[in-house]
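Trainee: can't give you the sequence, but here's the structure:
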């Protein structure tokens, strides 16, 4: 960041500092999934399915994941090949396909959640409570301000 603590950094410096934290964190998270032979693209879907719980329509998952249905189909194909997800017909509308985690997928997510919790504990072990509160507020504000898509010119 800046050499002086009282100097207000410009937005680009803040973004670069954030990237310096996020990049290695994403690398470590990707490594957790790689140990289980799950590509990061599929890992993201696994996490999302785990958080949503229960069977979901392909269209709902595609929209929530921010991809077109064809892309989601490829991701689900990969999860199915690994035995982590399964497709079933919707009992209320047989034209609709539901996707859910298998027992193996749920077990894997429990393992990954445990490892992720250990990583979080390791990262934040030395961060004082007041700083954690401040960071949570800052991140919440950034999340609210950020929108998908291209920046305005």
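Mentor: Great, that's in hand. Being a predicted model, the structure only gives us computed values, none of them experimental.

Trainee: Every contact and neighbour count from this point should use C-alpha atoms.
Mentor: Noted.

Trainee: longest helix anywhere in this structure?
Mentor: Here the longest helix in the chain is taken by residue count, with DSSP state H as the criterion, and it is helix 11-34.

Trainee: Packing partners of that one?
Mentor: Applying 3 or more CA pairs under 8 Å, 6 or more residues apart in numbering; DSSP states H and E, we find helix 11-34 packed against helix 40-52, helix 103-124.

Trainee: what's the longest strand seen in the chain in contact with?
Mentor: Among all segments of the chain classified by DSSP state E, the strand with the greatest residue count is strand 93-101. Residues outside strand 93-101 that contact it (CA atoms under 8 Å, 6 or more residues apart in numbering): 46, 49-50, 53-58, 76, 84-90.

Trainee: what does stretch 26-43 give?
Mentor: By CA under 8 Å, 6+ apart, the surrounding residues in contact with stretch 26-43 are 75-76, 78-79, 112, 115-116.

Trainee: Could I get the buried residue list for that stretch?
Mentor: 29-30, 32-33, 38-40, 42-43 (16 or more other CA atoms under 10 Å).

Trainee: And here is the other one:
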């Protein structure tokens, strides 16, 4: 029977491989237009349901504000997010998705879903449910 460390390493490698395939498929669709980090920002802004201050965006992403600023700069240059002054604090800036940002996020999600559906098609519906259940347990904080 394999050691627990061996199984942990095997599972980590398998999960990494799946994530790499998803990222590669997204890059094939959009070239280098949207990086994984930028996708995370777009997804976080979308999930917030409202514009966020840069500091709040950084906190939700678990990164330092300077890093969030750099990613937002690139996304703003690409027309995917827009900055606006915070009406409640003149020193703060809000960031939100543009219509182009929402569209590319939707397309990226569809592509990611399609790639995962193709991978999951090798499993029975019951195996898919079991996998989703186990991953949910692991992902729960």
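Mentor: That came through, no problem. Because the structure is a prediction, the values reported are computed rather than measured.

Trainee: Report the TM-score for the pair.
Mentor: The pair, once superposed, lands on a TM-score of 0.85 when counted by TM-score structural alignment, normalised by the length of the second structure; 138 aligned residues with a CA RMSD of 1.9 Å.

Trainee: which of the helices and strands packed on helix 11-34 of the first structure is buried the deepest?
Mentor: Ranked by mean neighbour count, these are led by helix 40-52 with a mean of 17 (mean count of other CA atoms under 10 Å).

Trainee: in the second structure, what residues pair with it?
Mentor: Under TM-score structural alignment, helix 40-52 of the first structure corresponds to residues 36-48 of the second structure.

Trainee: what's the helix or strand for residue 73 of the first structure?
Mentor: Under DSSP states H and E, the secondary-structure element containing residue 73 of the first structure is helix 69-81.

Trainee: packing partners for that helix?
Mentor: Packed against helix 69-81 of the first structure, as judged by 3+ CA pairs under 8 Å, 6+ apart, are the following elements: helix 40-52, helix 58-65, strand 85-90.

Trainee: Report the central residue of the second structure.
Mentor: For the second structure, the residue lying nearest the average C-alpha position, counting by CA atoms, centre = their mean, turns out to be residue 40 (3.4 Å).

Trainee: What sits closest to that one if chain neighbours are left out?
Mentor: Of all residues beyond its chain neighbours, the one nearest residue 40 of the second structure is residue 61 (7.6 Å), with distances taken as CA to CA, 6 or more residues apart in numbering.

Trainee: quick one: contacts for the equivalent of residue 132 of the first structure over in the second structure?
Mentor: Residue 132 of the first structure maps onto residue 128 in the second structure when the alignment is built from TM-score structural alignment. By CA under 8 Å, 6+ apart, residue 128 of the second structure lies in contact with residue 120.

Trainee: any idea how far residue 128 of the second structure is from residue 19 of the second structure?
Mentor: In this structure, residue 128 of the second structure and residue 19 of the second structure are separated by 17 Å, where distance is defined by CA to CA, to the nearest Å.

Trainee: what's the neighbour count on the counterpart of residue 75 of the second structure in the first structure?
Mentor: In the superposition onto the first structure, residue 75 of the second structure corresponds to residue 79 when matched by TM-score structural alignment. Close neighbours of residue 79 of the first structure, defined as other CA atoms under 10 Å, add up to 22.

Trainee: For the residue nearest to residue 79 of the first structure when sequence neighbours are not counted, the count of nearby residues, please.
Mentor: Taking CA to CA, 6+ apart, and ignoring the residues beside it in sequence, residue 79 of the first structure has residue 85 as its nearest neighbour in space, at 5.4 Å. As a burial measure, the neighbour count of residue 85 of the first structure was computed by other CA under 10 Å and equals 22.

Trainee: Residue 85 of the first structure and residue 138 of the first structure, how far apart?
Mentor: 36 Å.

Trainee: ditto for residue 119 of the first structure
Mentor: For residue 119 of the first structure, the distance to residue 138 of the first structure equals 21 Å [CA to CA].

Trainee: Aligned counterpart of residue 115 of the first structure in the second structure, please.
Mentor: The equivalent of residue 115 of the first structure in the second structure is residue 111 (alignment by TM-score structural alignment).

Trainee: Equivalent analysis for residue 97 of the first structure, please.
Mentor: In the second structure, the residue equivalent to residue 97 of the first structure is residue 93, according to TM-score structural alignment.

Trainee: Next, the contact list for residue 116 of the first structure, please.
Mentor: Listed by CA under 8 Å, 6+ apart, the contact partners of residue 116 of the first structure are 29, 32.
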